[in-house]
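A.B. asks: give me coordinates for this.
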Amino acid sequence: MKKRSTVIDVARMANVGPSTVSRFLRGVKVKPEIARRVAQAVETLRYEPDQTARALRVGRSRTIGVILPKVSNVFFSQSVQTIEEEARKRGCAVILLTHQDSLHQQAEHLATLRRYRVDGVLIAATARTTRQDIESAIHSVPVVAFDSFFSDEVDAVLLRNREAGRVATEHLLRHGYANVTCVTAKPEIYSFKERIAGYIEALAAHQLAPQLITAPDYEQLKFVLAAAIRSRNRPAAILSLSDFATLTIFTTFSELGMKPADAVPLIGFDDFGFASLIDPPLTVIRQPIESMVRYAMSLLFSRIDGEMDAARQTILLPGDLICRKSCGCV
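C.D. replies: This next block holds a predicted model:
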């Protein structure tokens, strides 16, 4: 196995001192002729700096940890692309892990990120997470909560979830649907709890009782929803709280043999790729994913660089109601 090249090897080939090579690699200006020789030696030897050793010397690993529930979710899969772009702009790599809504798995991932000496952590925390959970696992490493909220002592970037739930529900009520039903699995998730609260507020303003269809997971949700659609008190309209819930709803409609004309009016969350192409095109609350990620990454790197005071920030961004035909709009 070929021995890995070192700074000393580069210095010998370029006929300069090791400190000159180090300055060049850090971006410090050196004479053009020296820069040319060092660059040529780096390329010839295929030299790559040892980032682990550098992290031990300067206390920075140039990596950030990202913990998400899963990446099959449209919101999080789209978020990852922007997270990587923002990290790359700052010369950092990303360690991406998923907790699958498991507190135990989340704790293991936090411990892993601590061992890798990440400079900061962006986390969409699972339900029942506490600030103490995070601090005990990651200690003084800067943390920003993304699409989740577990403490006002931790920076967070969120959708205005309650407002979004209220706006979507009010839109369905304006269409004249009295029995608007809210559908989701895992209602204990922070964003879902807030959307449900907004839904209930909108109904209360019209003296209407909430109708919730929930389940511990999406497979069970399908059976609960099918029973509700077959019942005498069938939903007049549905507010779906996530792309997974919306997929479950469409799967249920299909398994019940419902044609598009028979489908229950519907508003979903997240404007996934084919939302405008299905029949009827889906009305959604579109989340400002890129803006949310950029705010979160800016917060995180400001904490890493020590540019902010101790006061924690919670940044709330509005969603957009994108009206298509599934809600009854024409």
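
A.B. asks: please count neighbours and contacts with C-alpha atoms only from this point.
C.D. replies: Will do.

A.B. asks: so for stretch 263-276, what gets flagged as buried?
C.D. replies: By 16 or more other CA atoms under 10 Å, the buried positions in stretch 263-276 come out as 263-272, 275-276.

A.B. asks: quick one: it to chain centroid distance?
C.D. replies: 20 Å (CA atoms, centre = their mean, to the nearest Å).

A.B. asks: span of it from start to end?
C.D. replies: End-to-end distance for stretch 263-276: 16 Å, by CA to CA, to the nearest Å.

A.B. asks: so what's the most centrally placed residue in the chain up against?
C.D. replies: In the chain, the centroid-proximal residue (CA atoms, centre = their mean) is Phe76; its distance is 4.2 Å. Applying CA atoms under 8 Å, 6 or more residues apart in numbering to Phe76 gives the contacts 68, 70.

A.B. asks: secondary structure element for it?
C.D. replies: Element membership for Phe76 (DSSP states H and E) is helix 74-89.

A.B. asks: Cys302: which element?
C.D. replies: Quick fix: residue 302 is Ser, not Cys. Assigned by DSSP H and E, Ser302 belongs to helix 289-304.

A.B. asks: here is the second sequence; please produce its structure so I can put it next to the first one:
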Amino acid sequence: MATMAEVAARAGVSTATVSRVLAGKPVRPDSAEAVRAAATELDYELDRTARSLRRRYSDLLALVVPDVENPFFTAVARGVEDTARRAGLSVVLCNSDDDPDKERRYLAIAASENMAGAIVAPAAGDLPVGGLARKGATVVVIDRSVEADVDQVGFDNVALGREATRLLIDRGCRRIACISGPSGMGTARDRELGWRAALAEAGLEVPPEYLRHANFRVDGGRRATEGLLGVTPWPEAVLATNNMVGIGALQALAASPGDEPRPEVAVIGDLPYATTDVSGLVQVPLRPRELGVRAAEMFLERLGGFTGAARRVVLDGTTTGAEPA
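C.D. replies: Have a look, this model is predicted:
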């Protein structure tokens, strides 16, 4: 049987548009006609699928993120919401605070309320999706990888860490410290690996005291940087492995006493606001809205009948690719 993605490709529209036609939502007449024609050619049963969606699920989608105050996740939420809304779904935003218990509670509520499913940036590697799976609900994981057999969308974090470090090396920096996230988090671990790889490729040492683990928040970046400024010699540069850590690092450096030259800073992600002079700052931008859009599209494809193997989509600075997980 044809899938929603195949109908969308044949009609020359997005899967969100196909989903709106399925749900009886208004779309441009020419787009609706193209979808119906493609469905007929591919023997895709629009009416039966639409009835099934209305019967089994509410029109709610849970989006569970670790920090709603981080503009990165605000942009992710915008991408999810814009895409889901066009398909007739409403998004319920849930803040887990990286707390597995809070995350578990939100997912249990999504299951008990017969939501269409959840898009989750998981707090840990063992995402508790059993309740949703038993109800046949859809789950897509974003930003952080898990072992569960579900669709996942994230970034090439090793490449990001390597690229940011290479930019510092190209500026002549040799003593480069890294503020990574929690040691058990895959995103943090991979960005740290990229930092190590770039230093090794340049023949540079990795002093153990130049690696600091912190939470992915401003206070974590600030405390980690303060610790680095107690190291002799000071690092010539600091890699902050996410945007909020970067803000904390800049705050700590701006407040640091002494005559030592201030280390250069590279940040993975876009700074949401500036706390000090950021001239010369190295930034490796991410595409959080695109992350949200792609996750929502994959969600809608599953909701529309796609039953293929779990997919893993990796976004980097130049390309987007997908392959079975």
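
A.B. asks: in strands, which of the buried residues of stretch 263-276 of the first structure appear?
C.D. replies: Among these, the residues falling in strands (DSSP state E) are 266-269.

A.B. asks: JSON lines for those, including distance to Ile138 of the first structure?
C.D. replies: Below are these laid out as JSON lines (distance: CA to CA, whole Å):
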{"residue": "Leu266", "distance to Ile138 of the first structure": "42"}
{"residue": "Ile267", "distance to Ile138 of the first structure": "39"}
{"residue": "Gly268", "distance to Ile138 of the first structure": "36"}
{"residue": "Phe269", "distance to Ile138 of the first structure": "32"}
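
A.B. asks: which residue ranges form the strands in the stretch 101-250 of the second structure?
C.D. replies: 117-120, 138-142, 151-155, 176-180, 211-213, 237-240 (DSSP state E, counting those that start in this stretch).

A.B. asks: contacts for the third one next, please.
C.D. replies: Strand 151-155 of the second structure is contacted from outside by 139-145, 291, 294-295, 298, 310-316, 325, using CA under 8 Å, 6+ apart.

A.B. asks: mean deviation of that strand from the first structure?
C.D. replies: Compared with the first structure after the fit, strand 151-155 of the second structure shows a mean deviation of 0.7 Å (mean CA distance after the TM-score superposition for the first structure).

A.B. asks: please apply the same query to the second one.
C.D. replies: Its aligned residues in the first structure lie a mean 0.7 Å from strand 138-142 of the second structure after superposition (mean CA distance after the TM-score superposition for the first structure).

A.B. asks: state the span of the first structure onto which that strand is aligned.
C.D. replies: Taking TM-score structural alignment as the measure, the first structure aligns residues 142-146 with strand 138-142 of the second structure.

A.B. asks: quick one: buried residues of that stretch?
C.D. replies: 142-146.

A.B. asks: now the alignment partner in the second structure of Ile285 of the first structure. Nearest residue, chain neighbours left out?
C.D. replies: Aligned against the second structure by TM-score structural alignment, Ile285 of the first structure finds its counterpart in Val284. Spatial nearest neighbour of Val284 of the second structure, excluding adjacent residues (CA to CA, 6 or more residues apart in numbering): Ile268 at 4.8 Å.

A.B. asks: shouldn't the one you found be in contact with Ala164?
C.D. replies: Yes. Judged on CA atoms under 8 Å, Ile268 of the second structure makes contact with Ala164 at a distance of 6.9 Å.

A.B. asks: find residues that contact each of the two.
C.D. replies: In terms of CA under 8 Å, 6+ apart, Ile268 of the second structure and Ala164 are both contacted by the residues 239, 283-284.

A.B. asks: ranking these by neighbours, who comes first?
C.D. replies: Neighbour tally across these (other CA atoms under 10 Å): the maximum, 28 neighbours, falls on Leu239.

A.B. asks: which residues does that one contact?
C.D. replies: By CA under 8 Å, 6+ apart, the contact set of Leu239 of the second structure is 164-165, 176-179, 265-268.

A.B. asks: again, 6 Å this time
C.D. replies: 178, 265-266 (CA atoms under 6 Å, 6 or more residues apart in numbering).

A.B. asks: quick one, helices of the stretch 51-200 of the first structure?
C.D. replies: 51-58, 74-89, 103-115, 131-138, 161-174, 190-204 (DSSP state H, counting those that start in this stretch).

A.B. asks: want to throw those into a markdown table with distance to Leu256 of the first structure?
C.D. replies: Formatted as a markdown table, the helices of the stretch 51-200 of the first structure follow (distance: least, CA to CA, whole Å):
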| stretch | distance to Leu256 of the first structure |
| --- | --- |
| helix 51-58 | 56 |
| helix 74-89 | 26 |
| helix 103-115 | 36 |
| helix 131-138 | 44 |
| helix 161-174 | 23 |
| helix 190-204 | 26 |
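
A.B. asks: so which of those is nearest Ala227 of the first structure?
C.D. replies: Of all the helices of the stretch 51-200 of the first structure, it is helix 190-204 that lies closest to Ala227 of the first structure, at 21.0 Å by CA to CA.

A.B. asks: which parts of that closest one are buried?
C.D. replies: Quick answer for helix 190-204 of the first structure (16+ other CA under 10 Å): 190-203.

A.B. asks: and it against the second structure, how far off on average?
C.D. replies: Aligned to the second structure and superposed, helix 190-204 of the first structure gives a mean residue distance of 1.2 Å (mean CA distance after the TM-score superposition for the first structure).

A.B. asks: equivalent range in the second structure for that helix?
C.D. replies: Aligned by TM-score structural alignment, helix 190-204 of the first structure falls on residues 186-200 of the second structure.

A.B. asks: contacts for the match of strand 138-142 of the second structure?
C.D. replies: The contact list for stretch 142-146 of the first structure (CA under 6 Å, 6+ apart) reads 120-124, 155-157, 300.

A.B. asks: repeat the analysis, applying 7 Å as the threshold.
C.D. replies: Residues from elsewhere that reach stretch 142-146 of the first structure (CA atoms under 7 Å, 6 or more residues apart in numbering): 120-125, 154-158, 296, 300, 303-304.

A.B. asks: check contacts around Trp285 of the first structure.
C.D. replies: For residue 285 of the first structure the amino acid is Ile, not Trp. Contacts of Ile285 of the first structure by CA under 7 Å, 6+ apart are 164, 268-270, 319-322.

A.B. asks: 8 Å instead?
C.D. replies: Contacts for Ile285 of the first structure (CA under 8 Å, 6+ apart) come out as 164, 168, 267-271, 319-322.

A.B. asks: which of those line up with contacts in the second structure?
C.D. replies: Retained in the second structure: 164, 168, 267-271, out of the contacts of Ile285 of the first structure (criterion both residues aligned by TM-score structural alignment, their matches' CA atoms under 8 Å).

A.B. asks: how about those residues in JSON lines, adding distance to Ala53 of the first structure?
C.D. replies: Putting those into JSON lines (distance: CA to CA, whole Å) gives the following:
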{"residue": "Ala164", "distance to Ala53 of the first structure": "47"}
{"residue": "Ala168", "distance to Ala53 of the first structure": "52"}
{"residue": "Ile267", "distance to Ala53 of the first structure": "52"}
{"residue": "Gly268", "distance to Ala53 of the first structure": "48"}
{"residue": "Phe269", "distance to Ala53 of the first structure": "45"}
{"residue": "Asp270", "distance to Ala53 of the first structure": "42"}
{"residue": "Asp271", "distance to Ala53 of the first structure": "44"}
